[in-house]
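Enquirer: One predicted model, sequence on top.
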Amino acid sequence: MKLTHILSASLLSLFSTFALSATFTFTAIPDEDESQLRTRFDKVAVYLSEQLGVEVKYIPVKSYSAAVTAFRNNQVQLAWFGGLSGVQARRLVPGSEAIAQGFEDQFFKSYLIANHSIDLMPSDNFPTLNNYTFTFGSKDSTSGRLMPQYFIEKNTGMPIEQIFKRIGFSGDHSRTISQVEAGVYQVGAVNYKVWDTAVETGKVDTSKVKVIWESPTYQDYQWTVHSGIDNDFGAGFKDKLTQVLIGMTDKDLLASFPRESFVPAKNSDYEPIERVAKTIGMID
């Protein structure tokens, strides 16, 4: 055998060994308290490692934009994104794909919540919000900013700057609930899953803060995988990863999201989110 063939075979073998031993990394948007996220996603890392046969590591980030940046720079190969952050990431990384979403993410929704000190009662009709103080969650949140802003402006016919006396961004859904409960802001927008879980676990005082309006449904969270994943981890890795996520049945792990199960997703599912983001000027 020629020396060049021997070297080529050796390099191929070395590359294959590296690919199989490389660490698979993932991140998630920081939509809740950091300790809750760490508990959830460290368990996900263990599950993925066992199922995929590779080392898996969860990489926490401090902001939604940091999650998108980590994905763009290939610092992570997989991310648990919201609807908007997933759209942003896939626009930056051609060939990346949404592969799985929570069953509930097919028909997600937002709540508007209000401090009990103001005269707003729960109703199917859109509330009158003029001159209240208002907080969104993260500036890049789908359920805590994008869709609430869209529904508010659609129902009032006015930009949010003309509606509210003061507008804030709490950073995540848990802080939105805390700030409205404490009266720092009179009204806020929150992910319905975070709210419902907080109520179920006694982490919100419903004598001080209440849901006043529930939005129409929309597609939201999803797992998005980086392009070229099969080149890095072997042929068929993306399909195996997809099946492992969809095949997650551990009730404790699913409850930590919280989701009933995971189902297939595709990029086109989030085209309505992209259109809304363009409509309110959040993306070009």
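Expert: That came through fine.
Enquirer: CA only for contacts and neighbour counts going forward, please
Expert: Noted.
Enquirer: Could you check how far the closest residue to Leu52 other than its chain neighbours is from Tyr47?
Expert: Once flanking residues are discounted, Leu52 sits nearest to Leu241: 7.1 Å by CA to CA, 6 or more residues apart in numbering. With distances taken as CA to CA, to the nearest Å, Leu241 is found 11 Å from Tyr47.
Enquirer: for Thr4, same thing?
Expert: As judged by CA to CA, Thr4 and Tyr47 stand 42 Å apart.
Enquirer: Between those two, which has more neighbouring residues?
Expert: Tyr47 (17 against 9; other CA atoms under 10 Å).
Enquirer: neighbours around Gly146, how many?
Expert: Just so we're on the same page, residue 146 is Leu rather than Gly. 23.
Enquirer: any idea how far Tyr218 is from it?
Expert: Plainly put, Leu146 is 11 Å away from Tyr218 if you go by CA to CA.
Enquirer: Give the helix, strand or coil label for the nearest residue to Glu104 once chain neighbours are set aside.
Expert: Spatial nearest neighbour of Glu104, chain neighbours left out: Arg259 (6.6 Å); criterion: CA to CA, 6+ apart. Three-state assignment for Arg259 (DSSP: H, G, I helix; E, B strand; the rest coil): coil.
Enquirer: The structure to be compared is supplied as follows:
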Amino acid sequence: MRVCQLMGAFCAALFLSGAAAAQTLYFSAIPDEDETALVTRFSKVAAYLESQLGVEVAFVPVKSYPAAVTAFRNDQVQLAWFGGLSGVQARLMVPGARAIAQGSEDPTFISYFIAHESTGLVRGESFPTAARGMSFTFGAKTSTSGRLMPEFHIREETGEAPEAFFARVGYSGDHSQTLRLVASGAWQVGALNYAVYDKAVAAGAPEVATAKVVWQTPPYPDYNWTIRGDVDARFGAGFADRVQAALVGMTDPELLASFPREAFIPATNADFDPIEKTARELGLLE
């Protein structure tokens, strides 16, 4: 097992080497947390997959959501843990690519809208229309739970674009940063992945003392493991199915908690049709 940093001549040569790619399964993940946390999480996953698949497995950290999609498109990685939107983007770019697994929670994922305590906003069943004129931050621009679905619901609930409803709109880059920025008061309101917020609550993170949940979206499908369509030709017949079985068969509580997920279940491309439809409506897919 190795962790390959996307930098320097070594990785450039490695990615250009067809022989190396044929011997090693490379995988990546959208950077919804800082890189150190991602390396810690996915190095353990790489070791688990090696033990199940009998091939070397290496995790490749990337700097952004688009970089994860690009790495998949360019065959720099053959497997990736994507969000709903980034998974759709990747599969549209790579013929034969398919979603093979998702967390048991992912078919009914939600986003939280959080607000700094100074706003006076409180949690309710209805969209917080009192946030009109406040500052607001999404997460990454192509994040399903940090941008796509929050923007969809802002438009649905207010009849306006986010830039019209809020005084100022920004993009933090990831869910953890959204929580930090709202907690500090740098942004008054933000939207993020509910699991990141709940994990912060469970860990007793100080940010949750000043950044409170004020609304949650209706459920939607989100994160997924997606694999390239040419892996069977490279690693042997049935390899994609073996990867799927390994992921669905992951039962180690420590591994699952790092996502965090209770379990993984099979997935198909069709499970994410609602995400593709919404992304097209918002002009986020070409």
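Expert: The structure has been received and is ready for your questions. Keep in mind that this is a model prediction, so the values were computed, not measured.
Enquirer: what helix or strand does the residue nearest to Leu52 of the first structure sit in?
Expert: Secondary structure assigned from DSSP states H and E places Leu241 of the first structure in helix 237-246.
Enquirer: And the next helix or strand past that helix?
Expert: Going down the chain from helix 237-246 of the first structure, the next helix or strand is helix 251-255, by DSSP H and E.
Enquirer: all helices of the first structure, in order?
Expert: Remark: helices assigned in the first structure by DSSP state H are 3-21, 34-52, 64-72, 83-92, 147-156, 173-182, 192-200, 229-233, 237-246, 251-255, 271-279.
Enquirer: what packs against the fifth one?
Expert: When you say that, I think you mean helix 147-156 of the first structure. strand 110-115 (3 or more CA pairs under 8 Å, 6 or more residues apart in numbering; DSSP states H and E).
Enquirer: Against which helices or strands is the strand it packs on packed?
Expert: With contacts taken as 3+ CA pairs under 8 Å, 6+ apart, strand 110-115 of the first structure sits against helix 147-156, helix 173-182, strand 187-191, strand 209-214.
Enquirer: I'd like to know how far Ala167 of the second structure sits from Gln177 of the second structure.
Expert: According to CA to CA, Ala167 of the second structure and Gln177 of the second structure sit 20 Å apart.
Enquirer: Comparing the two, which residue is more hemmed in?
Expert: Ranked by neighbour count (other CA under 10 Å), Ala167 of the second structure and Gln177 place Gln177 first, with 20 against 13.
Enquirer: Show me what Gln243 of the first structure lines up with in the second structure.
Expert: Here Gln243 of the first structure is matched to Ala245 in the second structure, going by TM-score structural alignment.
Enquirer: oh sorry, the question was meant for Asp252 of the first structure
Expert: Per TM-score structural alignment, the equivalent position to Asp252 of the first structure in the second structure is Glu254.
Enquirer: can you check Ile283 of the first structure too?
Expert: In the second structure, Ile283 of the first structure lands on Leu285 (TM-score structural alignment).
Enquirer: Now its match: closest residue in space that isn't a chain neighbour?
Expert: Leaving out its chain neighbours, the residue that sits closest to Leu285 of the second structure by CA to CA, 6+ apart is Ala279, at 6.0 Å.
Enquirer: ok, that neighbour - how many residues close by?
Expert: Ala279 of the second structure has 21 neighbours, counted by other CA under 10 Å.
Enquirer: now do the one 3 residues further on
Expert: Burial measure for Leu282 of the second structure: 13 neighbouring residues, criterion other CA under 10 Å.
Enquirer: residue contacts, it?
Expert: Residues near Leu282 of the second structure by CA atoms under 8 Å, 6 or more residues apart in numbering: Phe152.
Enquirer: Would you mind measuring from it to Phe152 of the second structure?
Expert: Here Leu282 of the second structure is placed at a distance of 8 Å from Phe152 of the second structure (CA to CA).
Enquirer: before we move on, back to that, pretty sure the residue nearest to Glu104 of the first structure is touching Gln106, no?
Expert: No - assessed by CA atoms under 8 Å, Arg259 of the first structure is found out of contact with Gln106, at 11.3 Å.
Enquirer: Could I get the helices of the first structure in CSV, plus columns for distance to Ile113 of the first structure?
Expert: Formatted as CSV, the helices of the first structure follow (distance: least, CA to CA, whole Å):
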stretch, distance to Ile113 of the first structure
helix 3-21, 48
helix 34-52, 22
helix 64-72, 22
helix 83-92, 21
helix 147-156, 11
helix 173-182, 7
helix 192-200, 9
helix 229-233, 41
helix 237-246, 33
helix 251-255, 24
helix 271-279, 22
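Enquirer: closest one to Lys210 of the first structure among the ones you listed?
Expert: With CA to CA as the measure, helix 173-182 is the member of these nearest Lys210 of the first structure (8.5 Å).
Enquirer: what range in the second structure does the closest one sit on?
Expert: Against the second structure, helix 173-182 of the first structure falls on residues 175-184 (TM-score structural alignment).
Enquirer: what about that stretch, how far off from the first structure?
Expert: Mean deviation of stretch 175-184 of the second structure relative to the first structure after superposition (mean CA distance after the TM-score superposition for the first structure): 0.2 Å.
Enquirer: And that stretch, what's buried?
Expert: 175-183 (16 or more other CA atoms under 10 Å).
Enquirer: corresponding residue for Pro264 of the first structure in the second structure?
Expert: Aligned counterpart of Pro264 of the first structure in the second structure: Pro266 (TM-score structural alignment).
Enquirer: With Gly137 of the first structure instead?
Expert: Superposed on the second structure with TM-score structural alignment, Gly137 of the first structure falls opposite Gly139.
Enquirer: Look at its match and say how many residues are nearby.
Expert: Neighbours around Gly139 of the second structure, by other CA under 10 Å: 27.
Enquirer: Understood, closing this out.
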